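Q: Give me a 3D structure for the following:
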Amino acid sequence: MGTNVALVTGASRGVGRGVAVALGAAGWQVWVTGRSSTRHGSTSHLPGTVEKTADAVTVAGGVGVAVVCDHRDDAQTRSLVQRIEAESGSLRLLVNNVWGGYERLNAGGWTEWTAPFWQQPIHLWESMFDAGVRAHYVTTALCADLLRRTAGSAVVTVSMEVGSAHDPRHGVLYSMAKAADDRFALAVAVALREAGVASVALHPGLVRTEGVMQFAEHLDLAASESPQGVGRVVAALAADTQLLELSGQALTVRELAERYGVDPGP
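A: Sure thing, here's the model as predicted:
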């Protein structure tokens, strides 16, 4: 059996980087995408680029491949998938992690993020739905043929518990977008089940990403998770030979950590 191949979108930093590196430690070839690049410049004041993540995947024991990709641009996403098919020949795991909805928050917009929805800028819709939900849909649609041809393949869409039950501490728009991701994961599971492709929504808890740690003073981090811990859970999930039995569900990192005996905290 050849090397397992994964695509992790939005992997310059944060959860995406943690997932990519954990897969590397498990011996995967990991294609990592994002807009922040060592060569072409970063989109954020936060550290991290696709090249640095790919290097970390390789150091961990896998093979990292960096691709600068704006997943709002269908042509760029299509070109990426064509490269994966041409150079790797298969795709066993797609992790839909790209999420433009945090950009303004990461830039320091805590007050905006916590404001009532009628006081938030309307273009947050584009950030969450175009650079989030739509990007997940398009990437999955373009990867579907590759996934259907690869035994034991899966789609993991990073979502959040607010999609299952609205939490008033989170905004209306955020709740809507995450609910859309959860339903997307379920619908994809139904559509791809006959081909043996699993699809789940993944609900991390509070994760100590670079963006989150900017606001540590506002948060209770006692039960928080690390990007690396979330990544180890995803790697264990991808290795689960009974994964198809979980298809169509929205699963928390904590419950999966218990299932696989992984500590998501450190």
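
Q: Only C-alpha atoms from now on, for both contacts and neighbour counts.
A: Fine.

Q: Nearest to the spatial middle of this protein, which residue is it?
A: residue 97 (1.9 Å; Cα atoms, centre = their mean).

Q: Going along the chain, name the helices of the stretch 101-250 of the chain.
A: With helices called from DSSP state H, counting those that start in this stretch, the stretch 101-250 of the chain shows them at 103-106, 110-114, 124-125, 135-148, 172-192, 227-238.

Q: Can you check which of these gets nearest to residue 259?
A: helix 227-238 (9.3 Å; Cα to Cα).

Q: Report all helices and strands that the closest one contacts.
A: If you count contacts as 3 or more Cα pairs under 8 Å, 6 or more residues apart in numbering; DSSP states H and E, helix 227-238 packs onto helix 14-25, helix 253-260.

Q: residues contacting the residue nearest to the centre of the chain?
A: 8, 9, 10, 11, 15, 16, 136, 157, 158 (Cα atoms under 8 Å, 6 or more residues apart in numbering).

Q: does the last one really touch residue 199, like I thought?
A: So that's residue 158. No - applying Cα atoms under 8 Å as the test, residue 158 and residue 199 come out as separate, 11.0 Å apart.

Q: distance of the residue nearest to the centre of the chain from residue 218?
A: Residue 97 sits 24 Å away from residue 218, taking Cα to Cα, to the nearest Å as the criterion.

Q: How about residue 189?
A: 37 Å.

Q: now residue 180
A: 28 Å.

Q: of the two, who's got more company?
A: residue 180 (19 against 10; other Cα atoms under 10 Å).

Q: Report the contact partners of that one.
A: Contacts of residue 180 by Cα under 8 Å, 6+ apart are 133, 163.

Q: Could you rerun that using 10 Å?
A: For residue 180, the contacting residues are 129, 132, 133, 134, 159, 163, 164, 174, 186, by Cα atoms under 10 Å, 6 or more residues apart in numbering.

Q: How about the third one, nearest residue that isn't a chain neighbour?
A: Translated: residue 133. residue 181 (6.1 Å; Cα to Cα, 6 or more residues apart in numbering).

Q: Give me the neighbour count for that neighbour.
A: Neighbours of residue 181 using other Cα under 10 Å come to 27.

Q: Contacts only, for it.
A: Residue 181 sits in contact with 96, 129, 132-134, 136-137, 157-160, 163, 187, 200-202, 250, where contact means Cα under 10 Å, 6+ apart.

Q: Then residue 141?
A: Contacts of residue 141 (Cα under 10 Å, 6+ apart): 78, 135, 147, 188.

Q: Looking at the residues you listed, which is nearest residue 26?
A: Of those, the one sitting nearest to residue 26 (Cα to Cα) turns out to be residue 147, at 19.5 Å.

Q: And the closest one, how far from residue 251?
A: In terms of Cα to Cα, residue 147 sits 21 Å off from residue 251.

Q: compare with the first, here's sequence two:
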Amino acid sequence: MTSLAGKTLFITGASRGIGLAIAERAARDGANVAIAAKSDVPNPKLPGTIHSAAQAVNAAGGRGLALKCDIREEDQVRAAVAATVDAFGGIDILINNASAIWLRGALDTPMKRFDLMQEVNARGTFVCAQACLPYLLAAPNPHILTLAPPPSLDPKWWGPHTGYTLAKMGMSFVTLGLAAEFGPQGVAVNALWPRTLIATDALNMIPGVSTANGRSPAIMADAAHVVLTRPAEGFAGEFLIDDEVLAEAGVDDLSGYAVDPSQPLLPDLFLD
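A: Reported below is the predicted structural model:
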């Protein structure tokens, strides 16, 4: 399979950034895309809403569905999944893209922020999978793809920002567990992570970090497309890196993804 034509994707946090890029790439194949995110009205600091994302999906050749959904709320997740099934007849692919970040040490991490990260990242990944799995198990080539890093217990990733690392690794360990449980049932449960920083609007909100040192979200969208068009059977529990996925697909020149080719690329977190 080389196309996502006719497939239905449920993507969390897809009103902007990597989630939107994955949505638009799938739409170019003619996919149905449910945009599940909180961004119902414009935010001056973070452009993009579920409505503009759905319009972008339609413009790219797919069918977009805007769903206001806070994945911390189980009832909202289940309602969004039900609306997706009502609109498109099922769900073939879940993309766990939504994530909260706070790169501070323990004494500078308010518990409200700590709780937000755990609820969105690890718990949100779990509840979205739980809600989608009944439909994925009935799909012909089901995938769950979570944007999470390879699991690591290296203290260098934990010391600087324990709260965020715990939340992000939580997504990785949820992936590991779901892969063990549902991989044998034919569901491809895997994770994808970028080699370098990805230039998103959210990145601009982190002090001292410039999008000029990153790659476009398109690299993650293209890598996700390669993963999602693979046969699901026997493909689970993999922690994939974007450039390695593309290299295996025969894409060796990644220069076009650089935001500013004159600037050095900075590695993303959690990769040596």
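
Q: picking that back up, which one of residue 147 and residue 251 of the first structure is surrounded by more residues?
A: residue 147 (25 against 20).

Q: Map the more buried one onto the second structure.
A: Alignment note: residue 147 of the first structure maps to residue 136 in the second structure; criterion TM-score structural alignment.

Q: same question, residue 247 of the first structure
A: By TM-score structural alignment, residue 247 of the first structure lines up with residue 236.

Q: Tell me if I'm right that residue 117 of the first structure and residue 169 touch.
A: No - distance between residue 117 of the first structure and residue 169: 11.5 Å, which falls outside the contact criterion (Cα atoms under 10 Å).

Q: For the two, work out which one has more neighbours and name it.
A: The residue with more neighbours, out of residue 117 of the first structure and residue 169, is residue 117; 15 against 9, by other Cα under 10 Å.

Q: Now do the contacts for the counterpart of the more buried one in the second structure.
A: Aligned by TM-score structural alignment, residue 117 of the first structure pairs with residue 106 of the second structure. Listed by Cα under 10 Å, 6+ apart, the contact partners of residue 106 of the second structure are 114, 159, 160, 161, 162, 163.

Q: how close does the residue nearest to the centre of the first structure get to residue 131 of the first structure?
A: 10 Å.

Q: Residue 262 of the first structure too?
A: 31 Å.

Q: Correct me if wrong: residue 134 of the first structure contacts residue 72.
A: Yes - contact status for residue 134 of the first structure versus residue 72: in contact at 7.9 Å, counting by Cα under 10 Å.

Q: quick one: which of the two has more around it?
A: Taking other Cα under 10 Å, residue 134 of the first structure and residue 72 do not tie; residue 72 has more neighbours (21 against 18).

Q: With adjacent residues omitted, what lies nearest to that one?
A: Closest to residue 72 of the first structure by Cα to Cα, 6+ apart is residue 131, at 5.5 Å.

Q: just checking, the one you found touches residue 69?
A: No - counting by Cα under 10 Å, residue 69 is not a contact partner of residue 131 of the first structure; they are 11.7 Å apart.

Q: Between those two, which is the more surrounded one?
A: Using other Cα under 10 Å, the more surrounded residue of residue 131 of the first structure and residue 69 is residue 69, with 22 against 19.

Q: Show the contacting residues for the more buried one.
A: Counting by Cα under 10 Å, 6+ apart, residue 69 of the first structure has contacts 9-10, 32-37, 50, 75-77, 79-80.

Q: what number of residues lie near the closest residue in space to residue 101 of the second structure that isn't next to it in sequence?
A: Nearest non-adjacent residue to residue 101 of the second structure, counting by Cα to Cα, 6+ apart: residue 164, 6.0 Å away. When neighbours are defined as other Cα under 10 Å, residue 164 of the second structure has 26 of them.

Q: quick one: what's aligned to residue 164 of the second structure in the first structure?
A: By TM-score structural alignment, residue 164 of the second structure lines up with residue 174.

Q: ditto for residue 14 of the second structure
A: That one, residue 14 of the second structure, aligns with residue 11 by TM-score structural alignment.

Q: Just give the closest residue to its match, not the sequence neighbours.
A: Leaving aside its sequence neighbours, residue 11 of the first structure sits nearest to residue 17 (Cα to Cα, 6+ apart; 4.5 Å).

Q: Hmm, residue 66 and the one you found touching each other?
A: No - between residue 17 of the first structure and residue 66 there is no contact under Cα under 10 Å: 11.5 Å.

Q: circling back: the match of residue 14 of the second structure belongs to a strand?
A: No - assessed with DSSP: H, G, I helix; E, B strand; the rest coil, residue 11 of the first structure is coil; it does not lie in a strand.

Q: Check the gap between it and residue 245 of the first structure for me.
A: Taking Cα to Cα, one finds residue 11 of the first structure at 27 Å from residue 245 of the first structure.

Q: Could I get the contacting residues of the closest residue to residue 166 of the first structure other than its chain neighbours?
A: Spatial nearest neighbour of residue 166 of the first structure, excluding adjacent residues (Cα to Cα, 6+ apart): residue 175 at 6.1 Å. Contacts here follow Cα under 10 Å, 6+ apart; on that basis residue 175 of the first structure touches 160, 161, 162, 163, 164, 165, 166, 167, 168.

Q: so can I have a markdown table of these showing neighbour count and distance to residue 214 of the first structure?
A: Output for the contacts of residue 175 of the first structure, formatted as a markdown table (neighbours: other Cα atoms under 10 Å; distance: Cα to Cα, whole Å):
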| residue | neighbour count | distance to residue 214 of the first structure |
| --- | --- | --- |
| 160 | 25 | 20 |
| 161 | 20 | 22 |
| 162 | 21 | 22 |
| 163 | 20 | 24 |
| 164 | 17 | 27 |
| 165 | 10 | 26 |
| 166 | 16 | 25 |
| 167 | 12 | 22 |
| 168 | 9 | 22 |
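
Q: Tell me the one of these nearest residue 111 of the first structure?
A: Nearest member of the contacts of residue 175 of the first structure to residue 111 of the first structure, counting by Cα to Cα, is residue 168, at 15.5 Å.

Q: can I assume the closest one is in contact with residue 115?
A: No - contact between residue 168 of the first structure and residue 115 fails when scored by Cα under 10 Å: they sit 11.4 Å apart.
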